[in-house]
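1. take this sequence and fold it.
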Amino acid sequence: MLIHPWDAPRDDEWQRWLAAHDFGQLAVNGPPGEPPYVQPLHFAYDAERGEALTHLARPNPLWHALEANPDVLLSVVDDYVFVPGPWQAEPSTPPEHGVPTSLYAAVQLRCRAHVVDDPAEKAALLNGQTGHFQPEGGSARAAAGEAPYGRLLSGIRGLRLEVTGVRAKFKYAGKRSEAVRDRIAAGLADRDGARDTEARAHVLRRQPD
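-> As a prediction, the model looks like this:
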């Protein structure tokens, strides 16, 4: 992923963004001669411990590849929009000469995967995920050998993804002039499509220093 200086995260920007974006794709190296395995999944990121928690069904074909090479990549992309060319044209340029582009936020976590098979540890991992996604409660806690979830633990394997590196990008017209950024923000407000509100907030927030 190419990251220009004007698209790089500022301070703890990527951590704050990731805290509100907990669905991504886990990429695992495939066997020799085969493409990578890519698994969509929910995860709970623990900034203090520097790890992401998740789990998958035991029959998932990803496990053999992961055990052969535990170095993986968790990729999260959101707040993406298409920007029409005329929105990007500088005031001195004909609108039809503007270049269309994509705006988006992306965080890639390079991780060392640790498989969790111990029933008690799997229960603790699941409770950590549930606490993240259902902080209001409403579900029974998982416990090895106890109802209602104990008997289901054998059907899954847990994953602790130890973060060893981070690449993050916030591509929101950072190198464009103020006039172009204002036009993009106005265009997103008028269009009001999927993710336009979120992308507009990034454009307005990430004004050049």
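2. contacts, neighbours, all on C-alpha from now
-> OK.
3. any chance you could map the strands in the protein?
-> 23-28, 37-42, 44-46, 51-57, 71-83, 101-116, 156-171 (DSSP state E).
4. OK, contacts around the residue most central in space within the chain?
-> Of all residues in the chain, the one closest to the mean position by CA atoms, centre = their mean is V76, 2.0 Å from it. For V76, the contacting residues are H21, D22, F23, G24, Q25, A106, V107, Q108, by CA atoms under 8 Å, 6 or more residues apart in numbering.
5. of those residues, closest to E67?
-> Q25 (17.9 Å; CA to CA).
6. for the closest one, grab the count of nearby residues.
-> 18 (other CA atoms under 10 Å).
7. and it, what does it touch?
-> V38, Q39, P40, L41, L74, S75, V76.
8. and those as TSV, adding distance to D117?
-> Shown next, in TSV, are the contacts of Q25 (distance: CA to CA, whole Å):
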residue	distance to D117
V38	21
Q39	19
P40	21
L41	19
L74	21
S75	24
V76	26
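9. among the residues you listed, which one has the most neighbours?
-> L74 (24 neighbours).
10. tell me the spacing between that one and P31.
-> 19 Å (CA to CA, to the nearest Å).
11. here is a second sequence; please produce its structure as well for comparison:
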Amino acid sequence: MYTPPHYKEERPEALQAFIHQHSFGLLISPGPQGMEATHLPFLLEVDGAGPGRLLAHLSRANPQWKHLEEAGEVLTVFSGPHAYISASWYTERTDVPTWNYVAVHAYGRARRVDGERLHGMLARMAQRYEATSAVPWSLGEVPEASLQAMTKGIVGIEIELTRLQGTRKLSQNRSAEDQQRVLQALRERGSPDDLALAALMERPS
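-> Prediction:
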């Protein structure tokens, strides 16, 4: 991912926190017919100082899983808020418009997860995503026969991450006055992404 130095995010804890917050990603890998891509919820697990590992599962009917282990490096893209930035917001209208956004690219090697490891992965994913529910559901509520039937229709994957790349394009290259004008304009326009970007611009990097 091309990232100019003033937009680059390299802090591992910030990149991992972003994935935790924006965990619905796009898995991209090469296949026999060309590039393949699937939108998936992921669970990031971190042990020690490394970038961690991503856990997910695909439908068995999705052919992408068949080529993941032999694909070498695969890419997962996590996207955050993004918005059009009008040149009319700047002090000099002769400048050009742009797009502000936040994103993380996660690279690694994938392998299949089967059997008890798959059940454990599904239980941890459910626990993670049910954490905000008033009455959390757990995998243990599913009868064993139904669980066995369900897992036959999916393929678990684990991606051992080798590197993370992050971009925070939040008008850092603009003057302090232009940054305040962009911030105010985003608030006034007021879409969810506009407000999320404004909050990020105000937050210390």
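12. ok, and the contacts of Q25 of the first structure in the second structure?
-> On the basis of both residues aligned by TM-score structural alignment, their matches' CA atoms under 8 Å, what survives of these in the second structure is V38, Q39, P40, L41, L74, S75, V76.
13. nearest to P119 of the first structure, out of these: which one, please.
-> The closest of those to P119 of the first structure turns out to be L41 (CA to CA; 21.0 Å).
14. if we can go back for a sec, for E136 of the first structure, which of the strands of the first structure is the nearest?
-> Across those, E136 of the first structure has its closest neighbour in strand 44-46 (15.7 Å, CA to CA).
15. returning to what we had before: closest one of the kept ones among the contacts of Q25 of the first structure to R176 of the first structure?
-> Nearest member of those to R176 of the first structure, counting by CA to CA, is V76, at 25.0 Å.
16. would you mind finding the match for that closest one in the second structure?
-> Correspondence of V76 of the first structure to the second structure, assessed by TM-score structural alignment: F78.
17. same check on E51 of the first structure?
-> Structural alignment (TM-score structural alignment) places E51 of the first structure against R53 in the second structure.
18. number of nearby residues for its match?
-> R53 of the second structure has 21 neighbouring residues, counting by other CA under 10 Å.
19. now it: how far from V155 of the second structure?
-> 16 Å.
20. over to P97 of the second structure?
-> To V155 of the second structure, P97 of the second structure is 44 Å away according to CA to CA.
21. higher neighbour count, those two?
-> More neighbours surround V155 than the other of P97 of the second structure and V155, with 19 against 14 (other CA under 10 Å).
22. and that one, what's its match in the first structure?
-> So V155 of the second structure corresponds to R157, using TM-score structural alignment.
23. doesn't D117 make contact with that match?
-> Yes. The criterion here is CA atoms under 8 Å, and R157 of the first structure meets it with D117 at 5.6 Å.
24. pretty sure A87 of the second structure contacts V96?
-> Yes. A87 of the second structure is in contact with V96 according to CA under 8 Å; the separation is 5.2 Å.
25. the two: which has the busier surroundings?
-> The neighbour comparison of A87 of the second structure against V96 (other CA under 10 Å) goes to A87, with 15 against 11.
26. what's the nearest residue to that one if we skip its chain neighbours?
-> P97 (4.3 Å; CA to CA, 6 or more residues apart in numbering).
27. what about the aligned partner of that neighbour in the first structure, distance to A147 of the first structure?
-> Aligned counterpart of P97 of the second structure in the first structure: P100 (TM-score structural alignment). From P100 of the first structure over to A147 of the first structure the distance is 55 Å, taken as CA to CA.
28. how many neighbours does the equivalent of A186 of the first structure over in the second structure have?
-> In the second structure, the residue matched to A186 of the first structure (TM-score structural alignment) is Q184. When neighbours are defined as other CA under 10 Å, Q184 of the second structure has 15 of them.
29. tell me the contacts of Q184 of the second structure?
-> Here Q184 of the second structure is in contact with no residues (criterion: CA under 8 Å, 6+ apart).
30. quick one: closest of the strands of the first structure to E198 of the first structure.
-> It is, among the strands of the first structure and with distance given as CA to CA, strand 71-83, at 5.7 Å.
31. many thanks, we can stop here.
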